[in-house]
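**Student:** here you go, sequence then predicted model.
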Amino acid sequence: MNASPTLNGDIPVGNWIDRWIPAVMRPYLRLMRLDRPIGTWLLLFPCWWSIALAGEGWPDWRLMILFAAGSVIMRGAGCTINDMADHKFDALVERTKGRPIPSGAVSVTQAGLFLVAQLLAGLVILTQLNAAAIWWGAASLALVFPYPLMKRITWWPQAWLGLTFNWGALLGWVAVTGQMAAAPLLLYAAGILWTLGYDTIYAHQDKDDDQLIGVKSTALRLGAHTGPALAGFYAGAVVLMAAAGMAAHLSWPFYLLLLLSAGQLAWQVRSLRMDDAADCLVKFKSNRLFGWGLLAAIIAGKVL
């Protein structure tokens, strides 16, 4: 029997990467966070929601698979960009000092070459979509590259992450229909508020270190007011998701399942212990359940 993985900061050690991947490749897979897939799920769900929202009946499974592959690649590219920009800060934070670049397992130059390879792989996937979607996909890079700088210049880097991580809500719709509409714009706005909520929870893990090294976050900006702010973010997200469903003419099962899914968000707000880093991580990861719930709601609203 294999021992359970342990942690080196926020990096699992002794998991499938250590057991099955050649040593030379391990730092690069960890740079992509392949052993921590929650970020990929949070990037993927807005894409899947939008594909399901735009389709007639069941979603296009070819597009669902393409966007899943693209989310793995582009989440990895985003993590590489972030770690290249933040490696000096990461070396000062207990949770992140074991990451591939600050630990010395990968140089900044090697990471840059790996980034180029990931972006080329992402381009290959993007070119499988229609012409309009290719342009919308390329435009997302204007959000991806500046993101690591946001924590240096604004208390609201989580808002920029929301703009970036929910771009798939626009791209998925265009990949199905070839044009933009009100429904995906409402879904995009909803996703931004959702991200503001879950990434504020995530940021509470690092608030002490962030304060010491001088970087900003909504966790530090909101402080003791985090609970009411989270309630507002999540409530606004649910209202906008309902509006997106109305714009897409979804049937009544969508609204019932959306309401049930909103209970998951309410549980996060009600039970969050924001000074407990382990609890913050549990609540952050639990957003995968909400993602599945909303996807089920949209499909039900289309099919039933």
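**Tutor:** Cool, the structure landed. Just so you know, these numbers come straight off a predicted model, no measurement behind them.
**Student:** CA atoms for contacts and neighbours, from now on please.
**Tutor:** Noted.
**Student:** would you map the strands across the stretch 51-200 of the chain?
**Tutor:** Counting by DSSP state E, counting those that start in this stretch, the stretch 51-200 of the chain forms no strands at all.
**Student:** and the helices in it, which stretches?
**Tutor:** Under the criterion DSSP state H, counting those that start in this stretch, helices of the stretch 51-200 of the chain are mapped to 61-90, 108-126, 131-139, 141-144, 147-153, 157-165, 168-177, 182-203.
**Student:** would TSV of those with mean neighbour count and distance to Thr226 be doable?
**Tutor:** Shown next, in TSV, are the helices of the stretch 51-200 of the chain (neighbours: other C-alpha atoms under 10 Å; distance: least, C-alpha to C-alpha, whole Å):
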stretch	mean neighbour count	distance to Thr226
helix 61-90	20	24
helix 108-126	16	35
helix 131-139	17	32
helix 141-144	15	26
helix 147-153	17	18
helix 157-165	23	13
helix 168-177	26	26
helix 182-203	24	8
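**Student:** ok, second structure coming up, stack it against the first:
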Amino acid sequence: MMNWLAVKERADLYERLMRLDKPIGILLLVWPTLWALWLSAGGRPEWPVVWVFLLGTVLMRSAGCVINDYADREFDRHVERTRERPLTAGRVSERETLILFVVLCLMAFTLVLALGRPLVIWLSLPALFLAISYPFTKRFFALPQAYLGVAFGFGIPMAYAAQLGTVPAEAWWLLLANVFWSLAYDTEYAMVDRDDDLKISIKTSAITFGRFDVVAVMLCYAAMLAIIAGIGWTLLRGWPFYVGLAVAAGIIGVHYTWIRKRERMACFKAFLHNNWVGGVIFAGIVIDYLIGNWRN
């Protein structure tokens, strides 16, 4: 019984280290990946590919959280929201953390190998580099959230490579849209920790944008929607595609009412609510292709 309880306690700590108890990060990675899978396949993606990417997203987001906590283990002690994380609190060792990171990466790479698509395998290498290096960009880069957008969105070119065997310009534009989206929602997140980050000299977009943070967030949202609308126009998509974008714009308008006073919990609420932004855009894409494919 004691051994079982010890195993369960360890598993709970690893779950927290991987942030499986906070699935918002997984969802923010899943939505752009699904956008790419549906757009690249004309609304008819290969289901084995979809499942590989869904599971791979969970694994790599978990790995990203683990290496992020390792990189930030000293800084997190000085931030109210993070000081009780398993590694920072000393409940998980640094060695355990690195082993868990390697295991998660190997599991994700096994999925990539199972696809048997050479270009996807090659693209997985920069994807791994982005996941490892992102936590360290907060030391020197004024907009680490932009780097995060590339890391979070690298499933986009990989999805196109899996479906088409190539990565067209459309995929890179969609990745750019994700960079702007990440800048928007992660700036909302950074607004929550701005005071703590200033004390420990961590660089974030909320600090860089300063008193223009709310304006910057809204401009980034607008850029994201404009780029996706442009992709839809290029692909000759129908009205449901644009309805999805219009609903997303309405949700973003609600975000403005929450973040304009820069209250911590309201900003965090807006960050979490981005799940709905990604979801309605995906719904618009799916419905548009369903109607189009049915007519054809």
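**Tutor:** Nice, I can see it. Keep in mind that what you see is a predicted model, and the values were worked out from it rather than measured.
**Student:** circling back: save the helices of the stretch 51-200 of structure 1 as JSON lines, and put in distance to Gly39 of structure 1 too.
**Tutor:** Compiled in JSON lines, these are given as follows (distance: least, C-alpha to C-alpha, whole Å):
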{"stretch": "helix 61-90", "distance to Gly39 of structure 1": "7"}
{"stretch": "helix 108-126", "distance to Gly39 of structure 1": "16"}
{"stretch": "helix 131-139", "distance to Gly39 of structure 1": "18"}
{"stretch": "helix 141-144", "distance to Gly39 of structure 1": "14"}
{"stretch": "helix 147-153", "distance to Gly39 of structure 1": "15"}
{"stretch": "helix 157-165", "distance to Gly39 of structure 1": "9"}
{"stretch": "helix 168-177", "distance to Gly39 of structure 1": "14"}
{"stretch": "helix 182-203", "distance to Gly39 of structure 1": "11"}
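**Student:** find the residue closest to the aligned partner of Gly165 of structure 2 in structure 1 in space, skipping its chain neighbours.
**Tutor:** Aligning on TM-score structural alignment places Gly165 of structure 2 opposite Gly178 in structure 1. In space, and not counting its chain neighbours, Gly178 of structure 1 is closest to Ala132: 5.8 Å by C-alpha to C-alpha, 6 or more residues apart in numbering.
**Student:** what's the spacing between the aligned residue in structure 1 for Trp122 of structure 2 and Asp276 of structure 1?
**Tutor:** Under the alignment by TM-score structural alignment, Trp122 of structure 2 pairs with Trp135 in structure 1. Between Trp135 of structure 1 and Asp276 of structure 1 the computed distance is 42 Å (C-alpha to C-alpha, to the nearest Å).
**Student:** still on that earlier bit, so the residue nearest to Gly178 of structure 1 is in contact with Val176, correct?
**Tutor:** No: Ala132 of structure 1 is beyond contact range of Val176, at 10.1 Å (criterion: C-alpha atoms under 8 Å).
**Student:** quick one: average offset of stretch 292-300 of structure 1 versus structure 2, please.
**Tutor:** Its matched residues in structure 2 lie on average 1.1 Å from stretch 292-300 of structure 1 after superposition (mean C-alpha distance after the TM-score superposition for structure 1).
**Student:** please tell me which residues of structure 2 that stretch aligns onto.
**Tutor:** So stretch 292-300 of structure 1 sits over residues 279-287 in structure 2, by TM-score structural alignment.
**Student:** contacts for that stretch?
**Tutor:** By C-alpha atoms under 8 Å, 6 or more residues apart in numbering, the residues outside stretch 279-287 of structure 2 that reach it are 31, 34-35, 38-39, 43, 240-245, 247-248.
**Student:** mind doing that once more with 6 Å?
**Tutor:** Contacts with stretch 279-287 of structure 2, where a contact means C-alpha atoms under 6 Å, 6 or more residues apart in numbering, come from 35, 240-241, 244-245.
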